[in-house]
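K.L.:
Output the structure for:
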Amino acid sequence: MLSPPRSLPVRGRTVPATTGPLLVLEDRLEGHDTFLTGTLTLSGRDIPVRITTLDDSTTLQPTQPLSEDLPDQWSATLHLRHGQRPRDIPDDLRAAAHAASRNLDALDDAELRYALTFLGEATTDAIRTDRLIAIITGLPTLEGDPE
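P.N.:
Predicted structure coming up:
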């Protein structure tokens, strides 16, 4: 379940690319799906963008040709229709980790983000079960529990 749409103040720089200008955010977009679409309001213009967040950066790619150049450095508002991705560990993952004496707290933010996305994109119960097993198998055991 996603939260309501959000508008975020962002700062960045424009980088030329063969596919058109890339707008690189100064700070990585945290807590949102890795690949999104949204609208960037920059200098009074609404620019539809495709948002790509990788390990350490977020880029915005305009989805329509722009009639004028963008400034090298800019401040704008990014409007996300999709809201924020839930960060809560689902009950079935928590129960599976507990049953296997595995430590979910060992996951750093990036690992937790990937695990939750991997699990959340399961399209059937069987796939979700297999993905739960894959995640749990990769976790360290709780301290004091024999492996």
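K.L.:
Could you use CA atoms for every contact and neighbour count after this?
P.N.:
Will do.
K.L.:
correct me, but residue 131 touches residue 119?
P.N.:
Yes: counting by C-alpha atoms under 8 Å, residue 131 sits close enough to residue 119 to count as a contact (5.9 Å).
K.L.:
Quick check: residue 128 touching residue 119?
P.N.:
Yes: using C-alpha under 8 Å, residue 128 is in contact with residue 119, at 6.2 Å.
K.L.:
what's the helix or strand for residue 96?
P.N.:
Using DSSP states H and E, residue 96 sits within helix 91-99.
K.L.:
Here is a second sequence; please produce its structure as well for comparison:
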Amino acid sequence: MTALPMTALQTSFQITLAPLSIEQVHEKAAHPGNGAVVVMSGTVRDNTAGRPVDYLEYQAYEPMALKVFADIAQHIRSRWPDSNSVVIHHRVGKLRVGEISVLVAVGMPHRAEAFAACQWAIDTLKHNAPIWKKEHWRDGSSEWVSIGACEVAQPETPPL
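P.N.:
Next up, the predicted model:
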């Protein structure tokens, strides 16, 4: 059996003040070789550890964050050689409860690998990307935290 040549990995990385679109990210991950596109949507929830949240404020060191996104895609390609697309978009600025803060999409021929790669990507992003959020609670207080300090399972493989 002859192996098919590896196609170029489609990627899209973005840090933006604008609202994120699941449809746009899914479209950017589309590839004729995909049997699965897994999209992870991170949204602002109404509480942190039971404490009511009013809104979040995100900041990022964009040049380094975009490099981390590219490193994640490169690692996905080396670990899952059949991967066809990796899309990572993160929003910065003030986000209200229910708004999307991050979208990660991974396209592959098979769903199991797409799910695994997408989970690895978001877990690694949360540990490695220079992105911070300030939680603003309904009582008027607030606090900056690294997104890596948020609840997240340790990635299965060592971070990049």
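K.L.:
Any idea what the TM-score is?
P.N.:
After superposition, the two chains reach a TM-score (TM-score structural alignment, normalised by the length of structure 1) of 0.28; 78 aligned residues with a C-alpha RMSD of 5.4 Å.
K.L.:
Buried residues in the helix holding residue 96 of structure 1, which are they?
P.N.:
93-94, 96-97 (16 or more other C-alpha atoms under 10 Å).
K.L.:
for structure 2, what spans make up the helices?
P.N.:
22-29, 62-79, 111-128 (DSSP state H).
K.L.:
among those, which is nearest residue 48 of structure 2?
P.N.:
Of all the helices of structure 2, helix 111-128 sits nearest to residue 48 of structure 2, with 16.5 Å by C-alpha to C-alpha.
K.L.:
just checking, what packs against the closest one?
P.N.:
Applying 3 or more C-alpha pairs under 8 Å, 6 or more residues apart in numbering; DSSP states H and E, one finds that helix 111-128 of structure 2 contacts strand 36-43, helix 62-79, strand 100-108.
K.L.:
list the buried ones in that helix?
P.N.:
By 16+ other C-alpha under 10 Å, the buried positions in helix 111-128 of structure 2 come out as 111, 113-115, 117-128.
K.L.:
now the helices for structure 1?
P.N.:
According to DSSP H, the helices that structure 1 contains are 91-99, 109-120, 125-137.
K.L.:
can those go into a markdown table with extra columns for distance to residue 8 of structure 1?
P.N.:
Formatted as a markdown table, those follow (distance: least, C-alpha to C-alpha, whole Å):
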| stretch | distance to residue 8 of structure 1 |
| --- | --- |
| helix 91-99 | 30 |
| helix 109-120 | 20 |
| helix 125-137 | 32 |
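K.L.:
Would you tell me which of those helices gets closest to residue 47 of structure 1?
P.N.:
Among the helices of structure 1, the nearest to residue 47 of structure 1 by C-alpha to C-alpha is helix 109-120 (27.3 Å).
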